[in-house]
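Visitor: Mind looking at a prediction? Sequence and model below.
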Amino acid sequence: MKSTLTLRTPGGLSLRTDVRALVVVVALLLAACAASVVLIGTGDFPISFGDVLRTLAGNGTAGQDFIVNELRLPRVLVGLLVGASLGLGGALFQSISRNPLGSPDVLGLSQGATSGALVVIVLLSGTAAQVTVGALLGGLVTGLAIYLLAWKQGVHGYRLVLVGIGVSAIVTAVNGYLLTKADLVDATRAVVWMTGSLDGRDWSQVWPLLALCAVLVPLVLANARGLRMMEMGDDVSNALGVRVERVRMLLMVAAVLLTAAATAAAGPVSFVALTAPQLARRLTRSPGPNLVPSLCMGATLLVTADWASQRAFGADQLPVGVVTGVLGGVYLLWLLVTERRAGRI
């Protein structure tokens, strides 16, 4: 039997928490914090773990303060926020579609955000801020198209995934066409952005993403109960008083915004949204969407992958999207084989 912890407030409210899931969340948060400190200390001017902590507390030298707080801390915060957004967005889509393949990578949302960015880069020669806006709009338009095409007296899991795969193929072809129309400078800039990287990220990327997460994460968690009931089926959820289509639409919009914002901030970082919810579920061994563990897992995965991209290949530093793409591709193949053996695909 699963052990649970019940927390009671003076007002009479109670919250039941799975102890194992709580331990996993705490462990992932500690791992994300430790990986972040190590990542901040990594670079051409290495800084020890203790010196990083002292500098973050305001007790470092002037040089350490500049390197840590101005150059490296924004990059790490963007990585944490992007990973958390992708992990939470992936958990939402997998729960709504009731399919482990229902992630933004497979459904085409990342490719849609990429199309929006490419339009700004190739056709408009826009600034970095305009590229961010273009990626957000591209993700939103793609998400709306998938929802409308998948609608037939409601949105159901496999239909959503199949429509998303079709839209992804179309958008990927559009992206290839846009690259062929670009001049050499814009094409190079677009390919670098499409790889997915945290290089050069500063506080101007941190604050918008932090504000969006501050709004959307509480909104998503407030509807977590309805989402968990929806996994039992629409009829059962309706009988239990859940307004299924309203909750589904609200959470899909939140997931699209989280994915588009993450893509706008760091480019299309592959497979974090697919793998983070699955790994979190295996660690917690808990049914349901596992929203908070997925969020923490996504943040931990991305900062760890960013450290690996800088240190695991010697002098050759790779964009973080290359590392997550390779590892996520291997995981996707394993997942497909597992699902086939279980007779689910």
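Guide: That came in fine, so what should we check first?
Visitor: hey, let's count contacts and neighbours off CA atoms from now on
Guide: Fine.
Visitor: Let me know the secondary structure of residue 5.
Guide: Put simply, residue 5 is strand when judged by DSSP: H, G, I helix; E, B strand; the rest coil.
Visitor: Can you say which helix or strand has the residue nearest the centre of the chain in it?
Guide: Nearest to the geometric centre of the chain sits residue 86, at 0.7 Å (C-alpha atoms, centre = their mean). Per DSSP states H and E, residue 86 falls inside helix 73-97.
Visitor: what does the helix or strand following that helix rub up against?
Guide: Past helix 73-97, further along toward the C-terminus, the next helix or strand under DSSP H and E is helix 104-107. With contacts defined as C-alpha atoms under 8 Å, 6 or more residues apart in numbering, helix 104-107 is touched by 89-90, 93, 110-111, 160-165, 167-168, 259, 270-271, 273-274.
Visitor: now the helix or strand where residue 210 lies against helix 73-97, angle please.
Guide: Using DSSP H and E, residue 210 falls within helix 203-222. Helix 203-222 runs at 30 degrees relative to helix 73-97, counting by axes from the mean of the first three to the mean of the last three C-alpha atoms, to 10 degrees.
Visitor: Could you identify the helix or strand that succeeds helix 203-222?
Guide: Past helix 203-222, the next helix or strand by DSSP H and E is helix 224-230.
Visitor: how close does the residue nearest to residue 154 when sequence neighbours are not counted get to residue 13?
Guide: Distance criterion C-alpha to C-alpha, 6 or more residues apart in numbering; nearest residue to residue 154, sequence neighbours excluded, is residue 245 at 7.0 Å. With distances taken as C-alpha to C-alpha, to the nearest Å, residue 245 is found 28 Å from residue 13.
Visitor: okay, now the one to match up with it:
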Amino acid sequence: MSGPAGNLLAPTRVVRWGPVSVRIAPRALTVGVSLFLLVLVAAAIHVANGGSALPLDAVVRALLGDDSNTRVHLAVTEFRAPRTVGAVVAGGCLAMAGAITQTVARNPLASPDILGVTAGASLGAVSVLVLAGGGAAGLSGFAGQVGLPVAAFAGGVLAGVLVYLLAWSGTLDSYRLVLVGLGLNGLAVSLTTWLLTLGDVTSAAQALTWMSGSLNGKDWPLVEPMGLLALVLLAGVLVLGQRLVLLTMDDDVAIGLGVRLGRLRLYALILATLLASTGVVVAGPLVFVALASPQIARLLTGSAVPPILLSGLVGMVFVLVADTVAANALAVSLPVGVATAVLGGPYLIFLILRNQRRLT
């Protein structure tokens, strides 16, 4: 990328092949290929260690279509593969949403939480679980298969729309966006807590389990549509991604270059909201994935802004490793959200201390 915005990116080289020329960043390309291979390895290990351990070579053969071992093939394709794909979708979507949010807010400590998206999705899901009265039906009834995913997605999107409407004042200012998002986030959290007091013990327990972030019991009817939606949103990331670096410039400079900041921030906000809502629907509000993954990708590539696609790959690895650890570290399987908190908490402390040292 040339021009003033190009200085914010990692060094690039132009590769020519006849009349075709492509600009690539060697370090980013190397990191991207390495992360992609790491996702494949982490996914295979995740499938092999979901519950009772399976031989890794048998798992790989089953994933490649070998059904000679019926037991392994059924366990992998029908029970473990949906959970693994769910981890990939949730981790990738949340991490890319975090990268976009941090770029728009110009703050490495930002995440979709400041847009109220995560809290809005939680409010929607808890509303269904409590008001529908999970009871005996629980997560396997209407609330689990239809109502909960729809309510969670609608809650996240509605929260993003409200933040936009309340933050808009002729243009979409990043500072005002953060303040409005934090206020709406606090309101949604308070309403969620109030709803938990209204439900019975069973409904409240189910709601708290979902809010902790979990991949248990994920099946193809949920994972497949969310995966397809994630692919559609990925196309939006590819279209919008290169332009988001312009949001890191001073507003006057960007406007002088002909950038319509309000419209660009709006498109970025819509994309981040949809990505975060998709990730929350699949795995619940996983903490630290959207916060830590973009900064890890930025440090790996040496870029001044979080690379969106590479952030998604880091998020996939993060959630796959966290869920593998959560399922096997103790005698009792833990929700993946607990593992992401344990793994991401120290990184958050490191990031805060690092920023403080820069300011002093």
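Guide: Cool, got the structure. These figures come from a predicted structure and were not determined experimentally.
Visitor: before we move on, the earlier item: and the aligned residue in structure 2 for the residue nearest to residue 154 of structure 1, what element?
Guide: In structure 2, residue 245 of structure 1 lines up with residue 262, judged by TM-score structural alignment. Using DSSP H and E, residue 262 of structure 2 sits within helix 261-283.
Visitor: contacts for the helix or strand just after that helix?
Guide: Downstream of helix 261-283 of structure 2, the next assigned helix or strand under DSSP H and E is helix 289-301. The contact list for helix 289-301 of structure 2, computed with C-alpha under 8 Å, 6+ apart, reads 10, 27-28, 31, 91, 94-99, 108-112, 304-308, 310-312, 314-315, 318-319, 340, 344, 347-348.
Visitor: again, only this time at 7 Å
Guide: With contact meaning C-alpha atoms under 7 Å, 6 or more residues apart in numbering, helix 289-301 of structure 2 is reached by 27-28, 31, 91, 94-95, 97-99, 108-111, 304-307, 310-311, 314-315, 340, 344.
Visitor: ok so, going back, what span of structure 2 is the helix holding residue 86 of structure 1 aligned with?
Guide: Helix 73-97 of structure 1 maps onto residues 81-105 of structure 2, going by TM-score structural alignment.
Visitor: If we go by neighbour counts, what in that stretch is buried?
Guide: Residues of stretch 81-105 of structure 2 classed as buried by neighbour count (16 or more other C-alpha atoms under 10 Å): 81-105.
Visitor: what's the mean deviation for that stretch versus structure 1?
Guide: Superposed on structure 1, stretch 81-105 of structure 2 shows a mean distance of 0.5 Å to its aligned residues (mean C-alpha distance after the TM-score superposition for structure 1).
Visitor: all helices for the stretch 1-150 of structure 1, in order.
Guide: 19-40, 49-56, 62-65, 73-97, 104-107, 109-118, 128-150 (DSSP state H, counting those that start in this stretch).
Visitor: Among the ones you listed, which comes closest to residue 180 of structure 1?
Guide: Taking C-alpha to C-alpha, helix 109-118 is the member of these nearest to residue 180 of structure 1, at 11.2 Å.
Visitor: just to revisit the earlier point, neighbours of the residue nearest to residue 154 of structure 1, just the number please.
Guide: 15 (other C-alpha atoms under 10 Å).
Visitor: ok, now residue 224 of structure 1?
Guide: Neighbours of residue 224 of structure 1 under the rule other C-alpha under 10 Å: 19.
Visitor: cool, the one 4 residues further on as well?
Guide: Other residues within reach of residue 228 of structure 1 by the criterion other C-alpha under 10 Å amount to 17.
Visitor: Pull the contacting residues for it.
Guide: Counting by C-alpha under 7 Å, 6+ apart, residue 228 of structure 1 touches 288, 289.
Visitor: In contact with residue 165 of structure 1, which residues?
Guide: 106, 107, 108.
Visitor: Take those residues and lay them out in JSON lines including neighbour count and distance to residue 188 of structure 1.
Guide: As requested, these are exported to JSON lines (neighbours: other C-alpha atoms under 10 Å; distance: C-alpha to C-alpha, whole Å):
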{"residue": "106", "neighbour count": "22", "distance to residue 188 of structure 1": "25"}
{"residue": "107", "neighbour count": "25", "distance to residue 188 of structure 1": "26"}
{"residue": "108", "neighbour count": "26", "distance to residue 188 of structure 1": "23"}
